[in-house]
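[1] make a model of this:
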Amino acid sequence: MDPFNLPAAMDGGTAKVGDGVPYADGPRHKLDIYAPEQRGAAAPVVFFIYGGGWNRGERSDYQFVGRALASRGFVTVIADYRLVPDVAYPAFLEDSARALRWVQDNIASYGGDPNRLFLAGHSAGAYNAVMLALDPSFLKEYGVTMPILGVGALSGPYDFYPFEYDEVRNAFGSAPNPEGTQPINLVTSAAPPMYLASGTTDPIVRVQNTEHFAQALRDQGVWVTTQYYEGFGHMEPVIAMGALWRWRMPVLDDMVAFFQRFGAFPSGVPYVAVAPEPPEMMPDAVAPMNQIIADLDAMFQRIEE
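    All right, here's what the predicted structure looks like:
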């Protein structure tokens, strides 16, 4: 993900205000915090969970997401969590719940308002985010009482049982109740509002996953905003949150507008970054963008049929 984290490819007017902050013991229990450089009153908080098939990923790969959301007025937290094969379900969810307890106890010291919390994630991270919102047992275990005002989920798998691919078998195959690992089976009317987005040609998680999950939420009376980005695949929605590819699709604007609808900035409008024009020329390191996307997609197995 290095091309998207070059200084010229990230949003200005932001600061990394926490770097490798431990939220528990262990090398995978650290988090980073991003915030607007100009901070006054306490800001809303986004807890962003990256993907990687539950077996890869680093918080440092997603600096561009942290700075993108910070440029729109959010204090953004990105935490590492333990990965397969060292752990399996539900350890990665427990880690995120533990990190949220740290947020609850400490984010005010970094300019964030714990009463204006939003979850967001991409791919496996989108799964993690919606599971934390749907299954209260994880947050209860760690004493997290902050309200979740909304969830922004990109390219997420929500209905992938039976487990047909090694990536999900390794992560979920030992779960005593496999149906209980599926977000689509846990939907109740108590779920928070959700923004669900997917590329229409996603080769890793088919767009129907989002469609079916959205319908299950609507059937329970839960507010759902869906966005389907025509012709885009699995990685593009999260990459387009960053300044380098923001001209490709309005995913950041769409997510921020959703968070605004549900109370992110009740007393005013946040600073809004200007979406860049398509670049006329890019450095050699970032020019072959389509090839970079193809290489990233090739790292993943399909999650569901």
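[2] all contacts plus neighbour counts: C-alpha atoms, from now on.
    Will do.
[3] where's Ser123 relative to Gly233, distance?
    Distance check for Ser123 against Gly233: by Cα to Cα, to the nearest Å, it reads 11 Å.
[4] so between these two, which is more surrounded?
    Neighbours per residue, other Cα atoms under 10 Å: of Ser123 and Gly233, the larger number sits with Ser123, 27 against 22.
[5] that one and Val130 touch, don't they?
    No: using Cα atoms under 8 Å as the test, Ser123 is too far from Val130 to be in contact (10.9 Å).
[6] for this structure, what's the longest strand?
    Across the chain, the longest stretch assigned as strand under DSSP state E is strand 112-122.
[7] please pull up the helix or strand immediately following it.
    Tracing the chain C-terminally past strand 112-122 and defining elements by DSSP states H and E, one meets helix 124-134 next.
[8] which residues touch that following helix?
    Residues from elsewhere that reach helix 124-134 (Cα atoms under 8 Å, 6 or more residues apart in numbering): 48-54, 92-93, 96-97, 119-121, 138-139, 148, 151-158, 183, 186-188, 190-192.
[9] so which residues of the stretch 151-300 of the chain form helices?
    166-172, 207-219, 236-239, 251-261, 289-298 (DSSP state H, counting those that start in this stretch).
[10] for those helices, give me CSV that also has distance to Leu31.
    Below are the helices of the stretch 151-300 of the chain laid out as CSV (distance: least, Cα to Cα, whole Å):
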stretch, distance to Leu31
helix 166-172, 22
helix 207-219, 28
helix 236-239, 19
helix 251-261, 22
helix 289-298, 23
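[11] those into CSV, with extra columns for mean neighbour count?
    Formatted as CSV, the helices of the stretch 151-300 of the chain follow (neighbours: other Cα atoms under 10 Å):
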stretch, mean neighbour count
helix 166-172, 19
helix 207-219, 19
helix 236-239, 24
helix 251-261, 19
helix 289-298, 13
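[12] please give the structure of this sequence too, so both can be compared:
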Amino acid sequence: MEWKTIKKIMVLILAWVFFPIVSVAISQTDAPQSQLKVPLNPKRVYKVTSYLLTCLYENLTGSFIPSILQYGWHKLSSERKRTSVRKNIRYGPRPRNRLDIYVPDRVSTRNNNRNNDNMGQPALSSNSTPNPNQQQNDTAVIIFIGTSWNSGNRATCMPVAQSLQSQGYIVIVPDLTLYPNGKIAEMVADVQQCIYWTHTHISSFRGDPSQIYLMGHDAGSLLSALTVIHDACATLNVLPSNNTNVNIPVWDNVRRTGLPRVQGLILFSGVYDITYHYAYLYQKGLEQVHALPRVMGNRPDAFLQCSPTYLLSHALERVQNHDQLKALLPRKVVLFHGEQQDTFNPSITAFKFLLESAGIPSVQHKIKNVKYISPKFDLIVPTKPLCVELLKDIKECCKGGKKNRN
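    Sure, this is the predicted structure:
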């Protein structure tokens, strides 16, 4: 018997043990009544298990373990410095609406874990009396990289936050509402609240309210792009008609003043067309167990309402003066993805084209000889060549923003 045949048989045997556990463990509150909790289709079971085992193999043989080891060595061999961080600040009304804020060494805050429930301005520590001659011009980066649709915790972002902090950025790390406690509307509302909180309070940390960037990865990339594009469309009253079960909230729905403008988007391995990505999940047999379809309404017309490419394309058709749209969108967008990452490339390319059609400078950065970019692993060791390259591009993006500031 050939090795390939033996391999398939082993995967199939594992599938009937492993896949039912995954199916039951993953919340499927929106599944149709006709859909079994544990799918019995052998083809689907085989496809999903093969995919999961491939992901496990790539994590074990890819950059995950080397990055963790390199990070540990870097922390042990480098000079130990006390991290300036203010933790557990409430930024919104939902239970998970808490954030940590990391500030550069030249600006220190009270380093404690006590709750801050009033969503007010956090005070600076006594050893960091504000200097009236010091300009409040530090760049703030809100990172949405430690979460998927149904899991994630801001504590896992600490290494990335410290890496960016060491480069002089003020780093805001929020927790968002997760599925099944919330869906896309609640998640976008959390991002809106976080942007507003940062714009309102970042000056307390010597930050510049006009220099706010969003950094996203995977689900965080979609949420970042969707939030700012939906807000621009709502402000101009060019949102597409919506008869679906998805109702993304409009910030300040009465006055339609819109969110504070975000300076730029720094997005890693993102999905910007939900319809296209659903087709990919269907091909892999994942559409019944993956959280994304249910978060997005589980309907083709709802997928469109959640797709930044669709919203931006619709706005470009409806708005005669594209300068009006450009004035509300981020001033620059950088799209990172691996050169070998074929899964999302068409979606990324289409998104870049639409941004440029709106007059937004956009950079699609393909990292050579890399399949998948994850800032949680690729941005934590400042001496690693890939990390050096990414930090350089991030700095260039932020520097460009300051040059273009009104």
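[13] quick check: neighbours shared by Ser123 and Val130 of the first structure?
    With contacts defined as Cα under 8 Å, 6+ apart, the residues adjacent to both Ser123 of the first structure and Val130 are Ala153.
[14] how about the longest helix seen in the second structure, aligned to which bit of the first structure?
    For the second structure, the longest helix by residue count, based on DSSP state H, is helix 3-25. Across the first structure, nothing matches helix 3-25 of the second structure (TM-score structural alignment).
[15] can you list the buried residues in that helix?
    The neighbour-count criterion (16 or more other Cα atoms under 10 Å) identifies 11-12, 14-16, 19, 23 as the buried residues of helix 3-25 of the second structure.
[16] next one: stretch 177-188 of the second structure
    Per 16+ other Cα under 10 Å, stretch 177-188 of the second structure contains these buried residues: 177-180, 183-188.
[17] looking at those, which are in strands?
    Per DSSP E, these never map to strands.
[18] looking at those, which two lie furthest apart in space?
    Of all pairs drawn from those, the one with the longest distance (Cα to Cα) is Pro180 and Val188, at 14.6 Å.
[19] what's the burial count for Gly57 of the first structure?
    For Gly57 of the first structure, which is what you asked about, the neighbour count (other Cα under 10 Å) is 18.
[20] can you check Pro44 of the first structure too?
    By other Cα under 10 Å, the burial measure for Pro44 of the first structure, its neighbour count, is 24.
[21] state the three-state secondary structure for it.
    For Pro44 of the first structure, the secondary-structure state derived from DSSP: H, G, I helix; E, B strand; the rest coil is strand.
[22] what do we get in the second structure for it?
    In the second structure, the position corresponding to Pro44 of the first structure is occupied by Thr139, as judged by TM-score structural alignment.
[23] what sits against its match?
    Each residue near Thr139 of the second structure by Cα under 8 Å, 6+ apart is listed here: 168-170, 207-208, 211-213, 398.
[24] which helix is the longest one in the first structure?
    Longest helix in the first structure by number of residues (criterion: DSSP H): helix 91-106.
[25] where in the second structure does that helix fall?
    Residues 186-201 of the second structure are the counterpart of helix 91-106 of the first structure, counting by TM-score structural alignment.
[26] ok, average deviation of that stretch from the first structure?
    Between stretch 186-201 of the second structure and the corresponding residues of the first structure, superposition yields a mean separation of 1.3 Å, by mean Cα distance after the TM-score superposition for the first structure.
[27] which position in the second structure pairs with Leu69 of the first structure?
    Leu69 of the first structure is assigned Leu164 in the second structure as its aligned equivalent, the criterion being TM-score structural alignment.
[28] what's the closest non-adjacent residue to that match?
    Val171 (7.0 Å; Cα to Cα, 6 or more residues apart in numbering).
[29] which elements pack onto the helix or strand hosting that neighbour?
    Using DSSP H and E, Val171 of the second structure maps to strand 170-174. If you count contacts as 3 or more Cα pairs under 8 Å, 6 or more residues apart in numbering; DSSP states H and E, strand 170-174 of the second structure packs onto strand 98-102, strand 138-144, helix 158-166.
[30] related to what we said a few turns ago, next one: the match of helix 91-106 of the first structure to chain centre, how far?
    Averaging C-alpha positions (Cα atoms, centre = their mean, to the nearest Å) puts stretch 186-201 of the second structure 14 Å from its chain's average.
[31] what do you get for stretch 396-406 of the second structure?
    If you compare the mean C-alpha spot of stretch 396-406 of the second structure with that of the full chain, they lie 21 Å apart, counting by Cα atoms, centre = their mean.
[32] quick one: contacts of that stretch?
    When contacts are defined by Cα under 8 Å, 6+ apart, stretch 396-406 of the second structure is touched by residues 139, 210-211, 213, 263-264, 331-334.
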